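K.L.:
The following comprises the amino acid sequence and a computationally predicted model.
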Amino acid sequence: MHDQFEKFVIWLENRLSQSLPGHEAQMLMMPKSADAKNFRINNRKPIKLGGVLLLLYPHEGKVFLPLMKRPEYNGVHSGQISFPGGKMEDDDPDLISTALREGEEEVGIAADQVKVLGSLTEHVIVASNFKVLPVVGYLDYRPEFVADKHEVDQVLEVSIDHLLDNQNRKEKELLVRGSYRLMAPYYDVQGHVVWGATAMMLSEFLMMIREG
């Protein structure tokens, strides 16, 4: 597996340096309104910058990546599945540093061990007024995850093969903010619904993998 994984990350680094599938690929997993109400969020404040980490590693003869379930709280992303990541801080020199720092703080991924391969297309999350850079990196071993009890309810490990399987790409109606019904494409990961921004960023990544 080690030789295959090494060839994979070499290919992926080269692919990420070329033209990306972009927003067209992301939009394949875009939720759509399921009723007559328009789901509008008016953010007058300046957009915030953030970074998320899409970390790849070998496990059980396959390539895996971690996702995390956020705790229930009074916020727009309560209980949702996401990549490790968050807001850019003043001490972060760039968004790659943000993604690596958040990966270490939230799920214990040693930032100085991650080899960065590149990034996907920036994604704007309207609900929380963020522009997010998905940073792609890898470890050549399975990390020991240590979840921050305040930020993370559960770490989910999922293989790329699972995400590529069309049987695990589904759609369901979701109730957002108690009144808006959305029809949301999603990835079924261990019974969890991976939708919204995370699914849209995954869609771009998986399109590249299919092409390769």
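P.N.:
That came through fine.

K.L.:
alpha carbons only for contacts and neighbour counts from here, please
P.N.:
Noted.

K.L.:
measure stretch 10-24 end to end?
P.N.:
In stretch 10-24, first residue to last residue: 25 Å (CA to CA, to the nearest Å).

K.L.:
That one: how far from the chain's middle?
P.N.:
16 Å (CA atoms, centre = their mean, to the nearest Å).

K.L.:
Could you list the residues in contact with that stretch?
P.N.:
Leu117, Gly118, Ser119, Leu120, Thr121, His123, Glu204, Met207, Met208 (CA atoms under 8 Å, 6 or more residues apart in numbering).

K.L.:
Stretch 138-154 now?
P.N.:
Against stretch 138-154 from outside (CA under 8 Å, 6+ apart): 2, 5, 9, 55-59, 68-71, 105-109, 113-117, 155.

K.L.:
Of all the strand elements in this structure, which one is longest?
P.N.:
strand 48-59 (DSSP state E).

K.L.:
what ranges do the helices span in the protein?
P.N.:
Counting by DSSP state H, the chain has helices at residues 2-16, 23-26, 95-107, 160-164, 196-211.

K.L.:
show me what contacts His59?
P.N.:
For His59, the contacting residues are Tyr141, Arg142, by CA under 8 Å, 6+ apart.

K.L.:
what's the angle between the longest strand of the chain and helix 2-16?
P.N.:
Between strand 48-59 and helix 2-16, the angle comes out at 150 degrees (axes from the mean of the first three to the mean of the last three CA atoms, to 10 degrees).

K.L.:
gap between strand 48-59 and the chain center?
P.N.:
On the basis of CA atoms, centre = their mean, strand 48-59 sits 7 Å off its chain's mean C-alpha point.

K.L.:
let's bring in a second model and compare:
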Amino acid sequence: MSKLDDLERVLRRAITRARHATSDFDLTPDVALPPQRRLRPAAVLVAVSQDGRVVLTKRATHLKHHPGQIAFAGGRKEDWDADLVDTALREAQEEIGLDPAAARVLGTLPTHETVTNFSVTPVVALLPPGLTFRPEPGEVAEIFEVPLSHVLQPANFRVEGRYWNGHRRQYYTLPYGPFYIWGATARMLRNLAEGAA
């Protein structure tokens, strides 16, 4: 069996076994969420190159939501998107210059609810090795890659916290070199790691 076969097997196992939806609040169960809140559909692309690296972005610092944070390429579903897979691929093309035809979609992870009232579907896809990405300067300050082997090690995740709306909110972090991966991105990666274990 080739390394590519092994990689695809690990990702498909993660998709199959990651059975529960996650939330920015699931480590802080005492936060009372408004029952009438309306979640908007969104999707991100969990893009993994065939040489085993996860593509992430550092968001531009001038953005209204999550400025300067580490994120997957992605965004809200637009009316013209056929489905959430289409949303993830469109956003990746806009944000990092990824040709949608280059992504081989393997499936989706369970949804993740964010503090900004999005229900995010992580779309897992394999990419050919050696692609060159182009950051969209209006949204993306930097594109970088993290080894999947780093992501899949539960010991690399930490639980940290800060105050949000008067409550101490806890969340996962996944430090990698100079990059502080936390919040929704770290939680979705943690779900991937738990499913792959």
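P.N.:
Arrived safely, thanks for sending. All of these numbers come straight from a predicted model, not from anything done at the bench.

K.L.:
After superposing, what score do the chains get?
P.N.:
Once superposed, chain against chain, the TM-score is 0.84 (TM-score structural alignment, normalised by the length of the second structure); 197 aligned residues with a CA RMSD of 2.9 Å.

K.L.:
from the helices of the first structure, which stretch is densest packed?
P.N.:
helix 95-107 (a mean of 24; mean count of other CA atoms under 10 Å).

K.L.:
Mean distance between that one and the second structure after superposition?
P.N.:
Helix 95-107 of the first structure, aligned to the second structure and superposed, deviates on average by 0.5 Å (mean CA distance after the TM-score superposition for the first structure).

K.L.:
which secondary structure elements does that helix contact?
P.N.:
When contacts are defined as 3 or more CA pairs under 8 Å, 6 or more residues apart in numbering; DSSP states H and E, helix 95-107 of the first structure sits against strand 48-59, strand 85-87, strand 130-138.

K.L.:
Just give the closest residue to the aligned partner of Pro147 of the second structure in the first structure, not the sequence neighbours.
P.N.:
For Pro147 of the second structure, the aligned position in the first structure is occupied by Ser159, per TM-score structural alignment. Nearest non-adjacent residue to Ser159 of the first structure, counting by CA to CA, 6 or more residues apart in numbering: Phe64, 4.1 Å away.

K.L.:
Give the aligned equivalent of that neighbour in the second structure.
P.N.:
So Phe64 of the first structure corresponds to Arg53, using TM-score structural alignment.

K.L.:
give me the number of residues near that match?
P.N.:
Per other CA atoms under 10 Å, the neighbour tally for Arg53 of the second structure reads 20.

K.L.:
Name the nearest residue to Tyr176 of the second structure, sequence neighbours excluded.
P.N.:
That would be Val146: by CA to CA, 6+ apart, it lies 7.4 Å from Tyr176 of the second structure.

K.L.:
does the one you found really touch Val54, like I thought?
P.N.:
Yes: the criterion here is CA atoms under 8 Å, and Val146 of the second structure meets it with Val54 at 5.1 Å.

K.L.:
Give the residue from the two that has the larger number of neighbours.
P.N.:
Per other CA under 10 Å, whichever of Val146 of the second structure and Val54 has more neighbours is Val54, with 24 against 16.

K.L.:
now the more buried one: how far from Glu95 of the second structure?
P.N.:
Separation of Val54 of the second structure from Glu95 of the second structure (CA to CA): 15 Å.

K.L.:
Then Arg158 of the second structure?
P.N.:
From Arg158 of the second structure to Glu95 of the second structure the distance is 28 Å (CA to CA).

K.L.:
Wait, Asp188 of the first structure touches Lys170, no?
P.N.:
Yes: at 7.0 Å, Asp188 of the first structure counts as touching Lys170 under the criterion of CA under 8 Å.

K.L.:
Number of residues surrounding Tyr171 of the second structure?
P.N.:
21.

K.L.:
what does it align to in the first structure?
P.N.:
Counting by TM-score structural alignment, Tyr171 of the second structure corresponds to Ala184 in the first structure.

K.L.:
What residues does its match make contact with?
P.N.:
Counting by CA under 8 Å, 6+ apart, Ala184 of the first structure touches Met29, Met30, Pro31, Lys32, Glu171, Lys172, Glu173, Leu174, Trp195, Gly196.

K.L.:
could those residues go into JSON lines alongside distance to Tyr180 of the first structure?
P.N.:
Below are the contacts of Ala184 of the first structure laid out as JSON lines (distance: CA to CA, whole Å):
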{"residue": "Met29", "distance to Tyr180 of the first structure": "18"}
{"residue": "Met30", "distance to Tyr180 of the first structure": "15"}
{"residue": "Pro31", "distance to Tyr180 of the first structure": "11"}
{"residue": "Lys32", "distance to Tyr180 of the first structure": "10"}
{"residue": "Glu171", "distance to Tyr180 of the first structure": "16"}
{"residue": "Lys172", "distance to Tyr180 of the first structure": "14"}
{"residue": "Glu173", "distance to Tyr180 of the first structure": "10"}
{"residue": "Leu174", "distance to Tyr180 of the first structure": "8"}
{"residue": "Trp195", "distance to Tyr180 of the first structure": "15"}
{"residue": "Gly196", "distance to Tyr180 of the first structure": "14"}
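
K.L.:
I appreciate the help and will end here.
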